[in-house]
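Enquirer: have a look at this prediction, sequence included:
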Amino acid sequence: MNIVMTIAGSDSGGGAGIQADLKTFQELGVFGTTAITALTAQNTLGVEGIFPTTPDFVQQQIDVVFKDLPVKAVKTGMLFSAEIIEAVVESLRNKDVQLVIDPVMIAKGGASLLQNEATEALKTKLLPLATVLTPNIPEAEVISGLKIQNDEDLEQAAKRILTTGVSCVVMKGGHLEGDLATDTVFFSDGTKFALQSERIITKQTHGTGCTFSAALTAFLGQGRSLRDSIIEAKKFVQLAIENPLNIGHGNGPTNHFAYNQENRQCEVTIIEA
């Protein structure tokens, strides 16, 4: 049995965070374990409350799982504070696992999910341990300190992020304009490739970042290569967006069932550098 872990916040509405991660893990046939960094009171309309876990207890959750179970891959989502980031780093520093960082900063409704002072801890302490970082454009701008408006900006921001020590950056292009949604993947060895799919105009996108990074973690946990895991995770989240559940009155959740319901068939174009 392939075992993976998510270190993230709980979404009471079920569309993002720990809940989205576990649904994704289940659909992809890996056993999911968790360390919860915060409780949130939220629905599709927004976040109404955040109750963070203590850093010591976050660390205890991680350590007790690793003492018993052979975790192969880990993802982080909402980490909230510098202190929690430092606790995660302390637990994972000497672990032989693939580490996926989804730098969750702002909820779909606009609520801040990462304190300002935590960004520096993310860059200097957590990213050097990471296999891959999966920022959207606003997150990449914060981490790199650069404004991203075109392909050249995108590449410069990715190169700056790679100097933190992370091995790979998936620059998600959902916030950019165009008929196609393009994610560009940059590796620390200077290679890159891009993934293109049809842009879906919809409000049913709550939890897309969590879902993509969870799928990537699951595929890595199965022993797939990083490149193949990224491509297949793109298909998973694309199908989840293309086949909406249409629930809630705000930004509705993606459909975690779709990848298997659609027999894993999805049109994604791979563009080599």
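Expert: It's in.
Enquirer: from now on I want contacts and neighbour counts done on CA atoms only, so please keep to that.
Expert: OK.
Enquirer: please enumerate the helices of the stretch 1-150 of the chain.
Expert: Assigned by DSSP state H, counting those that start in this stretch, the helices in the stretch 1-150 of the chain fall at 17-27, 55-68, 82-92, 118-121, 137-144.
Enquirer: can you tell me which of these is most buried?
Expert: Among the helices of the stretch 1-150 of the chain, the stretch with the highest mean neighbour count (mean count of other CA atoms under 10 Å) is helix 17-27, at a mean of 25.
Enquirer: centre of the chain to it, how far?
Expert: Distance, stretch centre to chain centre, for helix 17-27: 12 Å (CA atoms, centre = their mean, to the nearest Å).
Enquirer: redo the helices of the stretch 1-150 of the chain as a markdown table? Include distance to G165.
Expert: Converted to a markdown table, those look like this (distance: least, CA to CA, whole Å):
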| stretch | distance to G165 |
| --- | --- |
| helix 17-27 | 25 |
| helix 55-68 | 23 |
| helix 82-92 | 14 |
| helix 118-121 | 13 |
| helix 137-144 | 13 |
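Enquirer: quick one: which of those is nearest L129?
Expert: Among the helices of the stretch 1-150 of the chain, the nearest to L129 by CA to CA is helix 82-92 (8.0 Å).
Enquirer: below is structure B, check it against A:
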Amino acid sequence: MVKKLLTIAGSDSLSGGGIQADLATFNEFGYFGLSVITGIVTVTNDNFKIYPTDLKIIQAQLDSTLALDDIAAIKVGLLPTVDIIDLVVEYLKNVEVPVIVDPVMVFKETDSTNTYFLVQAIKNQLLPLATVVTPNLDEAQLLSGLTIKSLDDMKAAAKVIGSFGVKSVVVKSGARLAGNQTFDLLFHNNHYTIFEQEKVMSNIPMNNGAGCTFSSSIAANIVTSSVTDAVADAKAFVLAGIENGVILNKNFEVGNVWQAARRLRNN
């Protein structure tokens, strides 16, 4: 029987990230994808909006998907309100499969007060149930309370985030740090593993959806691999998708990661 992966995340109408990126990633790794939509994200070249899904609808989706057999892992992405976090957490307390959390919480329209409560709910409720959490630098700063400007800062932040109960922390530098290299830092069993690669130089960055694709790749890999190997392969998968990304149109300053890139390149 084909095993299943579940994504609990938002829907991105342009398929840059969210459940569209998750399901495409699951398919590339040979899993049947299930989804619970926590919100709908609409995107234009200069704005985006998030429309949270009604709690009763989320609950009905969770009841439907989690009643199935052979779910091998769960990826959690956009949870746009504290109430939605509370609801999802209650369901995750009863699962016995790896849970990969991509802590999406940096929204242009979210004020500092709402962000504070989202961060507290993720730290205190969601992370203790997580197998792996994959914050970017902004998210890692919010979760750890530290300023991150170097690899040493990433290490300090990862250790703080690990203290919240999550088994493994992957802090992603993206292209934010100085120099020609990007770093993903894995903190697991009180040990640091650094994954380094050259920055992808392009007139149009093809990194929209990289975070969602990365965490979904880990969810697919961790079913049969160690966390270190899962992260390493996820990085390779995302890199192929960035190097062969999809341009939306001339009005967008970034393009989308293409989840099929590695398979088609290797054929």
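Expert: It's in. Remember, predicted model here, so these are calculated numbers, not experimental data.
Enquirer: A218 of structure 1: which of the helices of the stretch 1-150 of structure 1 is closest?
Expert: Going by CA to CA, the one of the helices of the stretch 1-150 of structure 1 nearest A218 of structure 1 is helix 17-27, 6.0 Å.
Enquirer: same for that closest one, what does it pack against?
Expert: Contacts defined by 3 or more CA pairs under 8 Å, 6 or more residues apart in numbering; DSSP states H and E place helix 17-27 of structure 1 against strand 3-11, strand 31-43, helix 208-221.
Enquirer: residues near the residue nearest to V132 of structure 1 when sequence neighbours are not counted, how many?
Expert: Excluding the flanking residues, the one nearest V132 of structure 1 by CA to CA, 6 or more residues apart in numbering is C168, at 4.6 Å. Using other CA atoms under 10 Å, C168 of structure 1 is surrounded by 26 other residues.
Enquirer: C168 of structure 1 touches T131, doesn't it?
Expert: Yes. Contact criterion CA atoms under 8 Å: C168 of structure 1 and T131 qualify, at 6.3 Å.
Enquirer: what's the closest of the helices of the stretch 1-150 of structure 1 to N43 of structure 1?
Expert: Proximity to N43 of structure 1 (CA to CA) singles out helix 17-27 among those, at 12.0 Å.
Enquirer: for stretch 68-85 of structure 1, measure first residue to last.
Expert: Using CA to CA, to the nearest Å, the end-to-end distance of stretch 68-85 of structure 1 comes out at 23 Å.
Enquirer: give the buried residues for it.
Expert: Neighbour counts over stretch 68-85 of structure 1 (16 or more other CA atoms under 10 Å) mark 71-85 as buried.
Enquirer: ok, now stretch 170-190 of structure 2?
Expert: The neighbour-count check on stretch 170-190 of structure 2 (16+ other CA under 10 Å) flags 170-174, 176, 182-188 as buried.
Enquirer: likewise stretch 37-53 of structure 1?
Expert: Buried residues in stretch 37-53 of structure 1, counted by 16+ other CA under 10 Å: T37, A38, L39, T40, Q42, N43, T44, G46, V47, I50, P52, T53.
Enquirer: measure it end to end?
Expert: 5 Å.
Enquirer: give me the contact list for it.
Expert: Here stretch 37-53 of structure 1 makes contact (CA atoms under 8 Å, 6 or more residues apart in numbering) with 7-15, 36, 54-55, 58, 78-80, 84, 107-111, 206, 248-253.
Enquirer: just the buried residues out of the residues you listed, in ChimeraX syntax.
Expert: Buried subset of these, written as a ChimeraX selection, criterion 16+ other CA under 10 Å:
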select :7,8,9,10,11,12,13,14,15,36,54,55,58,78,79,80,84,107,108,206,250,251,252,253
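Enquirer: quick one: the residue nearest to V132 of structure 1 from G77 of structure 1, how far?
Expert: Taken as CA to CA, the span from C168 of structure 1 to G77 of structure 1 is 17 Å.
Enquirer: what does R160 of structure 1 give?
Expert: From R160 of structure 1 to G77 of structure 1 the distance is 21 Å (CA to CA).
Enquirer: in strands only, show me the buried residues of stretch 68-85 of structure 1.
Expert: Assigned to strands by DSSP state E, the following of those qualify: V71, K72, A73, V74, K75, T76.
Enquirer: thinking again about what came up before, I'd like to know which of the helices of the stretch 1-150 of structure 1 lies nearest to A240 of structure 1.
Expert: Of the helices of the stretch 1-150 of structure 1, nearest to A240 of structure 1 by CA to CA is helix 17-27, at 10.2 Å.
Enquirer: could you dump the helices and strands packed on helix 17-27 of structure 1 into a markdown table with distance to R264 of structure 1 added?
Expert: A markdown table is the format used below for these (distance: least, CA to CA, whole Å):
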| stretch | distance to R264 of structure 1 |
| --- | --- |
| strand 3-11 | 21 |
| strand 31-43 | 20 |
| helix 208-221 | 13 |
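Enquirer: now K125 of structure 1: closest residue in space, sequence neighbours ignored.
Expert: Spatial nearest neighbour of K125 of structure 1, chain neighbours left out: V89 (6.8 Å); criterion: CA to CA, 6+ apart.
Enquirer: that neighbour matches what in structure 2?
Expert: For V89 of structure 1, the aligned residue in structure 2 is V89 (criterion: TM-score structural alignment).
Enquirer: which ones are touching its match?
Expert: V89 of structure 2 sits next to Q125, L126, L129 when contact means CA under 8 Å, 6+ apart.
Enquirer: from S168 of structure 2, how far off is the last one?
Expert: Meaning L129 of structure 2. 11 Å.
Enquirer: for R224 of structure 1, which of the helices of the stretch 1-150 of structure 1 is the nearest?
Expert: It is, among these and with distance given as CA to CA, helix 17-27, at 14.7 Å.
Enquirer: now that closest one: which residue numbers in structure 2?
Expert: Across structure 2, the stretch matching helix 17-27 of structure 1 (TM-score structural alignment) is residues 18-28.
Enquirer: check what contacts that stretch and list those residues.
Expert: 5, 7-12, 15, 32-35, 37, 77-78, 209, 212-213, 216-217, 220, 259-260, 263.
Enquirer: quick check: E242 of structure 1 touching I200?
Expert: Yes. Taking contacts as CA under 8 Å, E242 of structure 1 lies within contact range of I200: 6.7 Å.
Enquirer: between the two, which one's more packed in?
Expert: E242 (19 against 15).
Enquirer: assign a three-state SS to T202 of structure 1, would you?
Expert: Here T202 of structure 1 is coil, with the state taken from DSSP: H, G, I helix; E, B strand; the rest coil.
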